[in-house]
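A.B. asks: sequence and predicted structure, then a few things I'm wondering about:
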Amino acid sequence: MSAAPVRGTAAGSLVAQRILGVDPGLTRCGFAVVEMRPDRTGASVAVEVAGTRSEQDLAERILAIQRAAERLLDVHAPDVLAIERVFAQNNAPTVVGTAQASGVVIAAAAARGIPVAWHTPSEVKAAVTDDGAAAKDAVARMVQRILRLDELPKPVDATDAYAVAICHAWRSGVGTRHDMSAGTRTHQGARTAAQQAAARQPREATPAQRAWAEAERRAADGRSSPGAPGVSRGRRAR
């Protein structure tokens, strides 16, 4: 009989973590509980999409999302909750509903002392597929591969919840030999593949920066020459 997976915390970078990933939404809120291992593989523990109807009273809809989150938190006791950060859109009602769903889920985790981490959609895609602009089907295929699922995860809300959990595991240091626990509350530094490539290119100074550098060089040369007039550091040429 195999031993039960080692339960870790958000600060343990060399042990398995149980993560509740959330793709927030008021009409459909995706939840996925995964066990992420140090070898950068994982397993699905539970997945579901909590749905509400637009004709329902708003208070009832928010309460339904809250109760779904509370049940999953109590049953599966994750080490950390990872949630997709609200993404600004032109559709204001959708943004408001997503924010409302996010709020009650975050509050449910906080009430249980479970740390919360936020990840932007581009961070999630970049972490799972190495492309911050990856299509939904590409994310689904990678989630299936990483978690060794028998079939592609469905619906998209479940896929995104899985992806958020995987993103957090890899960003927080599961399977690495360093501890990134200090950064598990928020993750704003993830870069897409294109951004990483751009960062590797030597940065070229702007014309204004080059002009200022040349002026400073000339000033330094003038100060080093005997009898040359000094240049005041307190004033810049206009």
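C.D. replies: Nice, thanks for sending it over. Note that the structure is predicted; figures quoted are calculated from it, not measured.

A.B. asks: drop to CA atoms for contacts and neighbour counts, all remaining ones
C.D. replies: Fine.

A.B. asks: need the distance between the two termini of stretch 69-82.
C.D. replies: 12 Å (C-alpha to C-alpha, to the nearest Å).

A.B. asks: ok, residues contacting it?
C.D. replies: Outside of stretch 69-82, the residues within contact range by C-alpha atoms under 8 Å, 6 or more residues apart in numbering are 7-10, 17-22, 31, 33, 105, 108-109, 114-119, 164-165, 168.

A.B. asks: put this beside the first:
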Amino acid sequence: MRILGIDPGYAIVGFGFIDKNGSRLTPVQYGSIQTEAHTDPSQRLKDIYESVVHLIDKYQPEALAIEKLFFNRNVTTAMTVAEARGVTILAAVQKGLPVAEYTPMQVKQAIVGYGKAEKKQVQEMTRMFLNLAQVPKPDDVADALAIAICHAHSSTLTDKINGVLGR
């Protein structure tokens, strides 16, 4: 199964494709979509949408995993991230991909085993899971890979439960 993990953002969207074969996880491609500051907001959203569509067409994932929006004190930032997240989900749905959403705590739990783990711990475990020489930069890219790994682990658990229940 090929999974596309997305760490949504307005200036930087982290993405990471991984392949899951049994319990083995292999990185396929990862990087970031970056939009230019001082560009019309509508154009930035269009650029994100078109870039996600291009990545889906090129790498043919079977699922998209995306981080749920975390509201902090800056509501303006949260709104722009929500818009970027929306066009990303739209691209996936239009391409027929199932979309799974995970909170930051769920991702940390899946990667480190502790929902309140430090960001550096998550990044290092992501590097180790994927046998990478170094933690991908910027942080958004490492986060996207962690989200993809979280989905891989979650889908494995779902498969086991369905097997036991005979679904």
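C.D. replies: That came through fine. In this text the structure is predicted, and so the values were computed from the model without any measurement.

A.B. asks: out of the contacts of stretch 69-82 of structure 1, list just those in helices.
C.D. replies: Mapping the contacts of stretch 69-82 of structure 1 onto helices (DSSP state H) picks out 105, 108, 109, 164, 165, 168.

A.B. asks: narrow the contacts of stretch 69-82 of structure 1 to just the buried residues.
C.D. replies: For those, burial is judged from neighbour counts taken by 16 or more other C-alpha atoms under 10 Å, and it is met by 8-10, 17-22, 31, 33, 105, 108-109, 114-119, 164-165, 168.

A.B. asks: can you give me the helices in structure 2?
C.D. replies: 41-59, 75-94, 104-112, 119-129, 139-165.

A.B. asks: what's the closest of those to residue 27 of structure 2?
C.D. replies: helix 139-165 (8.3 Å; C-alpha to C-alpha).

A.B. asks: the closest one vs helix 119-129, what angle?
C.D. replies: On the basis of axes from the mean of the first three to the mean of the last three C-alpha atoms, to 10 degrees, helix 139-165 of structure 2 is oriented at 60 degrees to helix 119-129.

A.B. asks: stretch 25-45 of structure 2 maps to which residues in structure 1?
C.D. replies: The counterpart of stretch 25-45 of structure 2 in structure 1, counting by TM-score structural alignment, spans residues 42-62.

A.B. asks: repeat for stretch 109-121 of structure 2
C.D. replies: Matched against structure 1 by TM-score structural alignment, stretch 109-121 of structure 2 falls on residues 126-138.

A.B. asks: any idea how far that stretch is from the chain center?
C.D. replies: Relative to its chain's centre, stretch 126-138 of structure 1 lies at 13 Å (C-alpha atoms, centre = their mean, to the nearest Å).

A.B. asks: before we move on, what about stretch 110-125 of structure 2?
C.D. replies: Using C-alpha atoms, centre = their mean, the offset of stretch 110-125 of structure 2 from its chain centre is 15 Å.

A.B. asks: can you tell me the helix or strand for residue 194 of structure 1?
C.D. replies: Residue 194 of structure 1 belongs to helix 193-200 when assigned by DSSP states H and E.

A.B. asks: flag every buried residue along the match of stretch 109-121 of structure 2.
C.D. replies: 126, 127, 128, 129, 130, 131, 132, 133, 134.

A.B. asks: against residue 169 of structure 1, how distant is the fifth one?
C.D. replies: Okay, so that is residue 130 of structure 1. The gap separating residue 130 of structure 1 from residue 169 of structure 1 is 15 Å, by C-alpha to C-alpha.
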